[in-house]
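1. I would like to see how this sequence folds:
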Amino acid sequence: MLSEFKKELSQHFSYLKGAKLLIACSGGLDSVVLTQLLFKLKYNIAIAHCNFSLRGKESDEDALFTENLAESLQIPFHSEIFDTETYAKDHKLSTQMAARQLRYSWFDEVIQNFGYDYILTAHHANDDLETFFLNLTRGTGLRGLTGIPSKNEKVVRPLLHFSREEILAYAKSQNLYWREDSSNAKTDYLRNKLRLEVLPKLKETSKDILQHVQKTQKNLQASQALVEDYMTLVYNLAVSENEGGYSIDIAKISELPNTNALLYELLHPFGFTAWDDVYGLLNAQTGKEVVSGSHRLLRNRNEFILTKITENSEKNEFFIKKNQKEINNPIDIKLNPTNKMGHIDNTTVYVDADKLLFPLRLRKWQEGDVFQPFGMQGKKKLSKFFKDEKLSLVAKEQVWLLCSEDKIVWVVNHRLDDRFKITPSTKNLLKITTNP
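-> Next comes the predicted model:
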């Protein structure tokens, strides 16, 4: 296997030569073999081990085993202990998903802190087979059946070409030691049930099922490549980027065949799962929306507006204390006393400081808000002002108001309130700027 692995690295992972590599090593068969193979081929490697504290003494013994492995090979060792169950409970996640988030978040920290180029995992062909059927049973699109990618940004999986049987045979031929995870023998998880009960039955009817699925996945990957090429054309035709996110032209999308499938391809990277609701927006009224865990899709006249949900999406009010020179949340604002006026534009205004009552409030607009636009005698509803300015629904929601008590001082980046303007009697000027 060593010579085959060397050939695999040369043909498909040549970028690993000379790179600083961090191996995710649980102490199990696969990761131990990956570590030993790379060590024998003289790659620059280190071990990273996660103790998820899920199996008591057994977890601690796994950590000790991997530490001893690193010491015997005289390579760097990194480890971390996680309270996985508490994290899962606090974040309302399954134990498996919690462990995954903790693992990769910590890997990122280690990579950044110690300058590693890639994190290597020991996923192999059998894992890929299990994932194929796992996704099939849960319902998936074409992409979900194309297999585990050999490289995903910093994560590299050089053992995907090899089966578990090949890995086990190599380990035995080299008299290697590894740890057995007792949880792998339980059928509580669907993946384990597939591995232990379903796939062995399938292999009885087709001993070459692994090879057949791999061939199918190669065909599906070719089909996926065609889809992605087509989607590039669709993207250029119907999607435009702006400061707040993306705009999708509904008319142009609707003119193309398989409109729902096109929406799926465009939007699935943003975490949407309620696809019937997404497709329903094609015939919905302005203002209807669908949200994912990270993004919002809004129908606005003849377009869909896709924006990211930020931490401040639910918080609508912030305060600026007297003598405070700047804030950076939710937007960047600087307040500087000055003795003369300079250039004025949408991002810079000058106000009469003596007319301000602190703390100033920075808040989102509400129905019924009125102000006196600079240069006007009377008041105007903000909703009417926004309509005259032709702001979209999303643009309106991104507007902040700088207020002194209940009076609007500035519709930020849009219009100053006339009541706070500089006059011949003004004694103290305050320059307010934003970084949009």
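
2. contacts and neighbour counts: CA atoms only from here.
-> Fine.

3. Residue 194 versus residue 185, what's the distance?
-> Going from residue 185 to residue 194 by C-alpha to C-alpha, to the nearest Å gives 12 Å.

4. Can you list the neighbours in contact with the strand ranked longest in the chain?
-> In the chain, with assignment by DSSP state E, the single longest strand is strand 44-51. Here strand 44-51 makes contact (C-alpha atoms under 8 Å, 6 or more residues apart in numbering) with 18-26, 35, 38-39, 59-60, 62-63, 66, 70, 75-82, 103, 107.

5. can you do 7 Å?
-> Residues outside strand 44-51 that contact it (C-alpha atoms under 7 Å, 6 or more residues apart in numbering) are 18-26, 59, 63, 70, 75-82, 103.

6. one step back: neighbour count winner among residue 185 and residue 194?
-> Between residue 185 and residue 194, counted using other C-alpha atoms under 10 Å, residue 194 has the larger neighbour count: 18 against 12.

7. Using the three-state scheme, assign that one.
-> Secondary structure, DSSP: H, G, I helix; E, B strand; the rest coil: residue 194 is helix.

8. what's the answer for the one 3 residues further on, then?
-> When the structure is split into helix, strand and coil by three-state DSSP, residue 197 lands in helix.

9. before we move on, back to that, please identify the next secondary structure element, helix or strand, after the longest strand of the chain.
-> Reading on from strand 44-51 to the C-terminus, the next helix or strand found by DSSP states H and E is helix 57-73.

10. Which elements pack onto that next one?
-> strand 44-51 (3 or more C-alpha pairs under 7 Å, 6 or more residues apart in numbering; DSSP states H and E).

11. The structure of the following sequence is requested for comparison with the preceding one:
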Amino acid sequence: MSKSELSPIEETVEQNVTTTFGKKKTPSFILGVSGGMDSMCLLYIFKKLGISTFVVHVNYKKRGRASEKDEQLVVDTARKWGIDCTTFEVEPKEGEGYNFQQWARNKRYEHFEEVLERKKADGIAVAHHRDDQIETILQKIFRGGGLASWSGMEVWDGRVFRPLLTVSREEIKTYVEKNAISYRTDESNLTSDFARNLLRNEWLTELSNFFPGWKKNVLRIRKQAGCFEYALQWIADKVTDENGIIRKQFQSLEEDLQKSLLLHLLKKEEEGIEVTNHSLSQIEKLETLQTGKTIQLTADYLLLRDREYYRLISGGPEEKKVIETLSRSRVASNYRYNKLLLTISECTFSEELFNDKTLFMDVDKISWPVTLRHWWHGDQFKPLGMQGHQSVADHLTNRKISAARKRDAFVIESFEETICAVIFPPIKKRIKIGTISEEVKCEVNTGKCLEIKYSQ
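-> The predicted model follows:
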């Protein structure tokens, strides 16, 4: 089909496909279709342009018979046009107690991602358009989002493709009417129960009378947000190095700039990450945060104080991260976890028992089975040669294990929940691999030893 035969909206979609994926590549998409005007329009355009498409419809069963008719329209249309389609149903009761629109969006994208992986497609296509972009920017402003977040949505963010993002709702409506494309109207969108509906139904329709050209002005904010993002990257280059965030330089910044910079760095770790204002407000604690301590920024990221640095590290709240529970017979036949090797050997009481490259413990002093796990705050043990107990956290600090590497340390815990050994993370040029407990040390009458070492 020549370009002269394409309508302006079709040219826009084709140009966005070519610009994003290149002329030589023929991309395939998982296309989310609700049955509404926007998504049915995009489905029609994809079909007309011959773009490889797999339709996914999610039925929330929120509107009874109306929801069933939405699903039927999508399925029937896809079948008529020879396009593969699958549908999912979710129970609306599961969304009770949550922001329903956010919950529904999360459910929708869970299914999109599932099909994307199964079909090995190039991306998830959705029918967001220019008016959606405007509403998104306004909501972020009203909710107190920082300037960097005012950039709104991208045509392609590496996962989601929005080929209609520069097309207005009015242009879509005109195109749908001209091509007699069937669609259904979700009547819940006509009420103002949700924030986006309130903006769309009661505010935005009146603004043009008072502020002609206001939509262009809002979209212009995206450019300003882009400049701010560039400035943040320039600052990030000044206050970070290969070791992390330089504490002294970070603390010299204004608090709001610290928040923006932290959010910028998190988004570099994970595109599209959501961070609450409450989480970012915790930077007030950084001034007095002690080395080795952390603050939880999101479910998956912590900010760690490591002497003169802060480090962003992945990992949820502290929990008992058990690797494996091991019987005596399992260890006797050699147990390996990554480069860590556990075995049982005959014990000869000699200087070999006191070398730094291997740990030896009296097998008969251990209550079996034992558990190999990551340590957590609150763990204590009785280090070899000490009369009293010491926290594992303090022991690691005393052994010069950096705050960043402490999370890689292990403990071996007996059935009676007594820590028999602390195993340090392997670091080049450091010989000692850990410390055993005084309570399981080998003596003259020891017959068999639990032997621990890092294999090469």
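
12. Now a PyMOL select for only the buried ones of the contacts of strand 44-51 of structure 1.
-> Those of the contacts of strand 44-51 of structure 1 that count as buried under 16 or more other C-alpha atoms under 10 Å are selected in PyMOL with:
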select buried, resi 20+21+22+23+24+25+26+59+63+70+77+78+79+82+103
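
13. Go through the contacts of strand 44-51 of structure 1 and flag which are in strands.
-> Using DSSP E, these in strands are 20-24, 77-81.

14. circling back to that earlier point, superposed on structure 2, what's the mean shift for the longest strand of structure 1?
-> Its aligned residues in structure 2 lie a mean 1.0 Å from strand 44-51 of structure 1 after superposition (mean C-alpha distance after the TM-score superposition for structure 1).

15. In structure 2, what stretch matches that strand?
-> Mapped onto structure 2 using TM-score structural alignment, strand 44-51 of structure 1 spans residues 52-59.

16. How far off centre is the longest strand of structure 1?
-> 24 Å (C-alpha atoms, centre = their mean, to the nearest Å).

17. buried residues in that strand?
-> Going by neighbour count (16+ other C-alpha under 10 Å), the buried part of strand 44-51 of structure 1 is 44-51.

18. Ok, stretch 231-248 of structure 1 next?
-> 234, 238-239, 246-248.

19. Show me the contact partners of it.
-> In contact with stretch 231-248 of structure 1 (C-alpha under 7 Å, 6+ apart) are residues 249, 252-253, 303-308.

20. Now tabulate those in TSV and tack on neighbour count.
-> Below are the contacts of stretch 231-248 of structure 1 laid out as TSV (neighbours: other C-alpha atoms under 10 Å):
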residue	neighbour count
249	18
252	15
253	21
303	20
304	22
305	26
306	24
307	20
308	17
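
21. For stretch 153-167 of structure 2, give the aligned segment of structure 1 as residue numbers.
-> Counting by TM-score structural alignment, stretch 153-167 of structure 2 corresponds to 148-162 in structure 1.

22. Can you show me the strands along the stretch 251-400 of structure 2?
-> Secondary structure of the stretch 251-400 of structure 2, counting by DSSP state E, counting those that start in this stretch: strands at 294-296, 301-306, 309-314, 322-326, 335-337, 340-346, 358-362, 370-374, 380-381, 390-391.

23. Can you pick out the ones from the buried residues of stretch 231-248 of structure 1 that are in strands?
-> Per DSSP E, these map to strands at 239, 246-248.

24. Residue 90 of structure 2 against residue 60, yeah?
-> Yes: applying C-alpha atoms under 7 Å, one finds residue 90 of structure 2 in contact with residue 60, separated by 5.2 Å.

25. and of the strands of the stretch 251-400 of structure 2, who's closest to residue 435 of structure 2?
-> Proximity to residue 435 of structure 2 (C-alpha to C-alpha) singles out strand 358-362 among those, at 7.3 Å.

26. mean shift of the closest one relative to structure 1?
-> So strand 358-362 of structure 2 averages 4.4 Å relative to structure 1 (mean C-alpha distance after the TM-score superposition for structure 1).

27. show me the contacts for residue 335 of structure 2.
-> 341-343.

28. how much space between it and residue 33 of structure 2?
-> 51 Å.

29. Tell me the spacing between residue 51 of structure 2 and residue 119 of structure 2.
-> 15 Å.

30. of these two, who's got more company?
-> The residue with more neighbours, out of residue 51 of structure 2 and residue 119, is residue 51; 16 against 13, by other C-alpha under 10 Å.

31. who touches the residue nearest to the more buried one when sequence neighbours are not counted in this structure?
-> Closest residue to residue 51 of structure 2 apart from its sequence neighbours, by C-alpha to C-alpha, 6 or more residues apart in numbering: residue 28 at 6.7 Å. The contact partners of residue 28 of structure 2, by C-alpha under 7 Å, 6+ apart, come to 51-53, 121-122.

32. what residue of structure 1 matches up with residue 28 of structure 2?
-> Residue pairing (TM-score structural alignment): residue 28 of structure 2 is matched to residue 20 of structure 1.
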